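> A predicted structure for the sequence below; I have some questions about it.
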Amino acid sequence: MEDNNVLFKVKEQLAKDYNCKIEEFNNNNENLITELKIMEGRRKYSNDKEILKILIINGKAVISADNCIKDWCIENLSKIPGEWMFLYSVLRRIDKKLNEFGYEIENTHHYYLPNNTNNIDINDFKLKWYEKDDIFQFKGDDRFDEAFAFNNNYPDTLAVAAIDDNGNILGMAGASEDSDIMWQIGVNVLPVAKGKKIGSIIVQALKNEILRRGKIPFYGTIESHIISQKVALKAGFYPTFAEIKVRKLKNEK
């Protein structure tokens, strides 16, 4: 799957997620505010009602807002450049407004798309693959909390492990089916294997296999996780878009 085709298909998915048209990602750098709707084929990460989602792509913000907060977004967020939407001062204002409706910012992530497929150089370990049904054996295994989510909204669908000569797992990369076309990669490397480039190698292997199956791998991390960002770059990904996700406030005990 060529880079341009990958990006077009991702924009198709994001248009479903944010109730807009593909061309609106490219026409200018002015922010776009849309009505938050449940679109067929959208990515879904929570069973709670959504009231706000924010996407940053091509230097602009695409804000999908429920009617309860849409006017506030128009007044307060329309003129903030997408590049600066994740400033803490801006996030604090958004979070404070969300609190009025019983919500809060859950996280800010930026996401990477694949450049291409690459040959993999493996010396000190072997790869072992796990299909969807095989993955359930790792449910409850805290070693792989980033590789697997075990969530019905984005089911784990494929994984690859680095295995040493004694059959021990050194690291695991897993893919969740976030939509019909986009599979998200998460990775865990065990402490004994840190510093051996295992993370980038198994992420690269999983990326190549997902592309071979006609799907689009993508990789997400947070701004402060420099190690994770390096894994993405070494595995042949490049940064493409970012999102703010919100959740209902948890009841204080």
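Now that the structure is in, tell me what you want to look at.
> CA only for contacts and neighbour counts going forward, please
Will do.
> which residue ranges form the helices in this structure?
3-18, 67-77, 88-99, 198-212, 226-234 (DSSP state H).
> got the contact list for the residue of the chain most remote from its centre?
The outermost residue of the chain relative to its centre, with distances by CA atoms, centre = their mean, is Asn166 at 33.4 Å. Applying CA atoms under 8 Å, 6 or more residues apart in numbering, we find Asn166 in contact with no residue.
> Structure two is appended below for comparative analysis:
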Amino acid sequence: MTYKEILAAAMRQSAIDCSCGEEDFRGVTHVFVENKASEQASKFLKSPNTCRLVSYGSNVVASCRKDLIPEVEALVNGQEKFHRCFEPMAIYELNKILQKAGARVAWMHSFYLPDPDAVFSAELTCPYEMREMHPEDFTDLYVPEWSNALSSPAKKHLDMLGYGAYDGDKLIGLAGCSDDCVEMWQIGIDVLPEYRRKGVASALTNRLARAIFEHGKIPLYAAAWSNVRSIRNGMKSGFRPAWAALESEIINTEN
């Protein structure tokens, strides 16, 4: 599978998540559509969503509640550069729009796709034994130490495969992947604090990425824009920046 084919697969999924066409992410003109529910949407996203902004680097696709489209369109088109939509000043204004719908910006991430040549040519090792792990091995691992590598207990059925690093019998690092959507499994990684900066994270992430390819799926990696350590790990492991996404959530007024 080539990187071009991998990117096309990611855009197909983003099109489902945003209720738009795959070609909408390749244009230079912004696209504004109503977000609709889909059973094929990524399993970790709310479907439908009040407002979702996605950019693959040339424009912004804004997928939101129909009555919010005019204001969101004015906000996006009003930015000097399209990437400003993902910066604080625009987010402040977007929150004002979302408040009318009882919602707010929930998170913003950068997503990374594997460069197959980089993934399979990387020679990443760590000083600890690495073992392949499966769902039955995760049973007692749904604890805070492994909350990035594994899904929440409520969604543990989505966890498909993992690689653990062991110091003797002690699990000191874990890379796990979840069944994010039809074509992609998303990777998460955790390393115990006292074992960091020893190459554990990158070795596990890279090995899991290879295994995901071997299972006929595309490995996906995501990080918050400010999580520099995670971004470095993804890049070292063979992943390259592909798209940025902003997601909203309904405000819980019961708390």
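Thanks, I have the structure now. None of these values were measured; they are calculated from a predicted model.
> TM between them?
TM-score for the superposed chains, counting by TM-score structural alignment, normalised by the length of the first structure: 0.92, backed by 250 aligned residues with a CA RMSD of 1.9 Å.
> follow-up on the earlier one: could I get the helices of the first structure in TSV, plus columns for mean neighbour count and distance to Val160 of the first structure?
Formatted as TSV, the entries for the helices of the first structure read as follows, by neighbours: other CA atoms under 10 Å; distance: least, CA to CA, whole Å:
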stretch	mean neighbour count	distance to Val160 of the first structure
helix 3-18	17	22
helix 67-77	15	41
helix 88-99	15	36
helix 198-212	23	6
helix 226-234	17	16
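> Now do the residue farthest from the centre of the first structure against Phe125 of the first structure, distance only.
Taken as CA to CA, to the nearest Å, the spacing of Asn166 of the first structure relative to Phe125 of the first structure amounts to 10 Å.
> Now render the helices of the first structure as JSON lines, adding distance to Asn153 of the first structure.
Formatted as JSON lines, the entries for the helices of the first structure read as follows, by distance: least, CA to CA, whole Å:
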{"stretch": "helix 3-18", "distance to Asn153 of the first structure": "14"}
{"stretch": "helix 67-77", "distance to Asn153 of the first structure": "25"}
{"stretch": "helix 88-99", "distance to Asn153 of the first structure": "23"}
{"stretch": "helix 198-212", "distance to Asn153 of the first structure": "19"}
{"stretch": "helix 226-234", "distance to Asn153 of the first structure": "24"}
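> closest to Ser176 of the first structure out of these?
Between Ser176 of the first structure and the helices of the first structure, the tightest spacing by CA to CA is seen for helix 198-212, at 10.8 Å.
> Outside of that closest one itself, list whatever touches it.
So helix 198-212 of the first structure is in contact with 1, 114, 116-118, 120-122, 127, 159-162, 170-175, 183, 185-189, 216-217, 231-232, 234-236, going by CA under 8 Å, 6+ apart.
> need the contact list for Asn188 of the first structure.
Applying CA under 8 Å, 6+ apart to Asn188 of the first structure gives the contacts 143-147, 171-173, 199.
> Among these, name the buried ones.
Among the contacts of Asn188 of the first structure, those scoring as buried are 144-145, 147, 171-173, 199 (criterion: 16 or more other CA atoms under 10 Å).
> that older thread, nearest to Phe25 of the first structure, of the helices of the first structure?
When the helices of the first structure are compared by CA to CA, helix 3-18 sits nearest Phe25 of the first structure, at 7.9 Å.
> okay, the angle between that closest one and helix 198-212?
Taking axes from the mean of the first three to the mean of the last three CA atoms, to 10 degrees, helix 3-18 of the first structure and helix 198-212 form an angle of 90 degrees between their directions.
> Following superposition onto the second structure, what is the mean distance for helix 3-18 of the first structure?
Taken over the aligned residues, the distance from helix 3-18 of the first structure to the second structure averages 1.1 Å (mean CA distance after the TM-score superposition for the first structure).
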